[in-house]
Structure formats: structure tokens, C-alpha cells
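Colleague: Have a look at this prediction, sequence included:
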Amino acid sequence: MTEVKRKVRLTTTQSVLDGAKPVAEGFPMREWAIVIHLLDEKGNEVPANCFDKVTYKLHPTFQNPNRVIKRPPFKLSEQGWGEFDMEIVLHSADKGGDHTIKHDLHFQQPKYDITTTI
């Protein structure tokens, strides 16, 4: 059986929510989002159609911390004040198995990309 390697790019964007009261002192409320693409052989982003769905495993303090998104670009949008590590499970189409990526949600940059090979 041939093993296929794919480059997956996670793009995270975040910004401070204007006018929202901080939940914790010194930690402003933010809106953030993550999208998932594949990279082609030239490094261009293409739709990640090889996945049936993506499960985001958020911090347990979130209401419904396991979020399932079923359409590319598998965008998850949320609001919160804290940084945390999460697991993102990519569910391959056609019985290709599941791939888990560890993701560090942080607020040091307004936008950042993480590229990994699965």
C-alpha cells in the first residue's frame, strides 16, 4: 500500500473585540478563527477536500468543547480571552484514517500559519 504525504496548513487569525468587557483582569476578549488548507507541490493553498470532517478539541471550559466542521476550509470561529493548546483531528475521506495535530492557540500575532506533513 502506498503512503501519501500531504502538507497541511493551519491559519489562525485573532483580534481584540472592541467594547467587550474583559472576563479576566488584563486579558481582553478576542475573536479568533482557524482555517485548514492543503499545500500543493508549489506551496499554494488548495481546499482540503481529502478530509470528510475536522474535529476541534477546545479547552474544556468552552461550552461544547468538541466542535465538528464538515466543509472546507473547516473554519472554526470563536471568542475567548485565554491561550491554550488544542487537538485538531483531521478525518480522512475514503477510510484514510484520522490524523491528530497539536495546535497552540496564542495571541502574540494577529495572524500565523503552521504547516505540518501528515
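Modeller: Structure's in. What do you need?

Colleague: going forward, measure contacts between C-alpha atoms and count neighbours the same way
Modeller: OK.

Colleague: gap between the most centrally placed residue in the chain and E3?
Modeller: Residue closest to the average C-alpha location in the chain (C-alpha atoms, centre = their mean): I34, at 4.0 Å. Distance of I34 to E3, computed by C-alpha to C-alpha, to the nearest Å: 27 Å.

Colleague: Next up, a structure to set beside the first:
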Amino acid sequence: MAEASAEVFPAAEQVAPRKRLDNTELVVPICYGTVAFWLGKKADEYHSHRWTVYVRSPSGEELNHIISKVVFKLHDSFMNPIRVVEAAPYELTETGWGEFEISITMHFTEDSGEKPIEIFHPLKLYEDAGSSIDRQSTKKPVVTEDYDELVFSEPVQDFYERVVNVKPAPAPSSELTQHLPVHNDAEELAKIKAARRSLAEQIAESRLQLELGEAT
């Protein structure tokens, strides 16, 4: 998993320190990935696929009580490669012909007291060699998705209480939903234990950098 963004935001002057909860974790499951459709007869040399990169909740709930915006960094060949999505669904759709790694930076709500976290996900347009799908289809997309957890260690008290005491609304409808994986909690728990440590370390490191910035 990629390290957290090194950017340090200027601290506001004379801001009282936020109270954090010792020996407490706030765990938020997330999914992020890409869905790519072959354009078929509409394809040309530079636009063979229509694809979408996204961040979502695996339970179909909104994430805007945690995430304030998502910044997607595309390949530099795209016009305006840095795209900002400030409301759910956190999706970005483009067309193109090549595969590349997409940077996904999640910014959290102001009351979280946390710095943004940057992760990476490869855009995949084609099935792997030897796949049971032997040809491209305009109706069946290529889907790659990671299930992960945001782990907030010693979260800000106000943020923690707000999140645990408010049931998120259902996420806005998306045409992608029918193509996305359904996750089994037991299987995913086994997969994410190692990744969870990584994200927890990123958030802890980001918080330390933020605190150091506020102290200067």
C-alpha cells in the first residue's frame, strides 16, 4: 500500500488541540477500483474503452460522513489529469486506450483532524491471458476492486461520536452497481488484516505530521 501524502497543510493560528480517544479505533470499510467497458464498433485508435474509477462503501452506504472529497490523479496525457470529486458517488469516468496506475487521495471531514491518505489502483482494460472470457464484450466490463479498511487510531472524540451515532444514508444510485463484486465479510476480514496495519500506520503518520505542522 502506498505511503500517505507528504503534503502538510498550514495550521490555523491559536486553535485549541482536539481531544482524542486513547485506546480507541474507528474502522471504516471501503472499496476502490475500476470498471472498464470496451466500446466495440465505436472504438478508435485513442478511445477503445470507457472506464470509471471509484471509491465506495461495500455496504452500499454513503461515505460523505467520513470523506469530504476524493482526488483522482490520471496519466499526464489526459487533459487536466487531476480531477476532484466533492460529493457521492465518488466516481470519475473517462475514455482511452491504455492502462496505467491511478492515484486516489481521500480527504476526510474537517472534524476528523486527519490528513489525506493516498492510495493507488491500476486501471485494467483487458482480462488476463488464459481468462475464461476469451473475447472483449461491450456488455460485460473488466472489473478490478480492492476491499480495504480505513483505521483511525485514537480518533478525535467529536468525530468519533458523530460517526458512530449517525447511520449513513444509502449511497446515490450508480449504473455501475450491477457489475460490482459482493463481499463476504469473513473472507474479506482475512484478506485485509495485513493491509489494515498499513493503512493504520499511514493515518498515524499523517496525524503526526499534522501535529508537527501545528506546533511550528
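Modeller: Arrived safely, thanks for sending. Given the structure is predicted, the values throughout are model-derived calculations rather than measurements.

Colleague: Fetch the TM-score of the aligned pair.
Modeller: Remark: TM-score between the superposed chains equals 0.82 [TM-score structural alignment, normalised by the length of the first structure]; 110 aligned residues with a C-alpha RMSD of 1.7 Å.

Colleague: one step back: who's in contact with the residue nearest to the centre of the first structure?
Modeller: I34 of the first structure is in contact with 10-13, 74-77, counting by C-alpha atoms under 8 Å, 6 or more residues apart in numbering.

Colleague: element containing it, please.
Modeller: According to DSSP states H and E, I34 of the first structure maps onto strand 30-39.

Colleague: The helix or strand just after that strand vs the second structure, mean deviation?
Modeller: Counting by DSSP H and E, the next helix or strand C-terminal to strand 30-39 of the first structure is strand 45-47. Once fitted to the second structure, strand 45-47 of the first structure is off its aligned match by 1.9 Å on average (mean C-alpha distance after the TM-score superposition for the first structure).

Colleague: residues in the second structure matched by strand 45-47 of the first structure, start to end?
Modeller: Using TM-score structural alignment, the residues of the second structure aligned to strand 45-47 of the first structure are 60-62.

Colleague: Next, the buried residues of that stretch.
Modeller: Within stretch 60-62 of the second structure, the residues that qualify as buried are E62, counting by 16 or more other C-alpha atoms under 10 Å.

Colleague: next one: stretch 1-16 of the first structure
Modeller: 7-16.

Colleague: and the residue nearest to R207 of the second structure when sequence neighbours are not counted, what does it touch?
Modeller: With sequence-adjacent residues excluded and distances taken as C-alpha to C-alpha, 6 or more residues apart in numbering, R207 of the second structure is closest to E114, at 5.7 Å. Counting by C-alpha under 8 Å, 6+ apart, E114 of the second structure touches 108, 203, 206-207, 210.

Colleague: just checking, what packs against the longest helix along the second structure?
Modeller: Ordering each helix of the second structure by length in residues (DSSP state H) puts helix 185-215 first. Applying 3 or more C-alpha pairs under 8 Å, 6 or more residues apart in numbering; DSSP states H and E, one finds that helix 185-215 of the second structure contacts strand 117-122, strand 142-153.

Colleague: okay, the angle between it and strand 142-153?
Modeller: Angle, helix 185-215 of the second structure to strand 142-153, by axes from the mean of the first three to the mean of the last three C-alpha atoms, to 10 degrees: 50 degrees.

Colleague: Distance from helix 185-215 of the second structure to the middle of the chain?
Modeller: 13 Å (C-alpha atoms, centre = their mean, to the nearest Å).

Colleague: so where's the longest strand in the second structure?
Modeller: Of all the segments of type strand in the second structure, defined by DSSP state E, the longest one is strand 25-38.

Colleague: ok so, going back, may I see the buried residues of the longest helix of the second structure?
Modeller: In helix 185-215 of the second structure, counting by 16+ other C-alpha under 10 Å, buried: 192, 196, 198-207, 209-211, 214.

Colleague: Give the aligned equivalent of L58 of the first structure in the second structure.
Modeller: Alignment note: L58 of the first structure maps to L74 in the second structure; criterion TM-score structural alignment.

Colleague: any idea whether K69 of the second structure is helix, strand or coil?
Modeller: At K69 of the second structure the chain is in strand, as set by DSSP: H, G, I helix; E, B strand; the rest coil.

Colleague: what about it, distance to E118 of the second structure?
Modeller: For K69 of the second structure, the distance to E118 of the second structure - C-alpha to C-alpha - is 12 Å.
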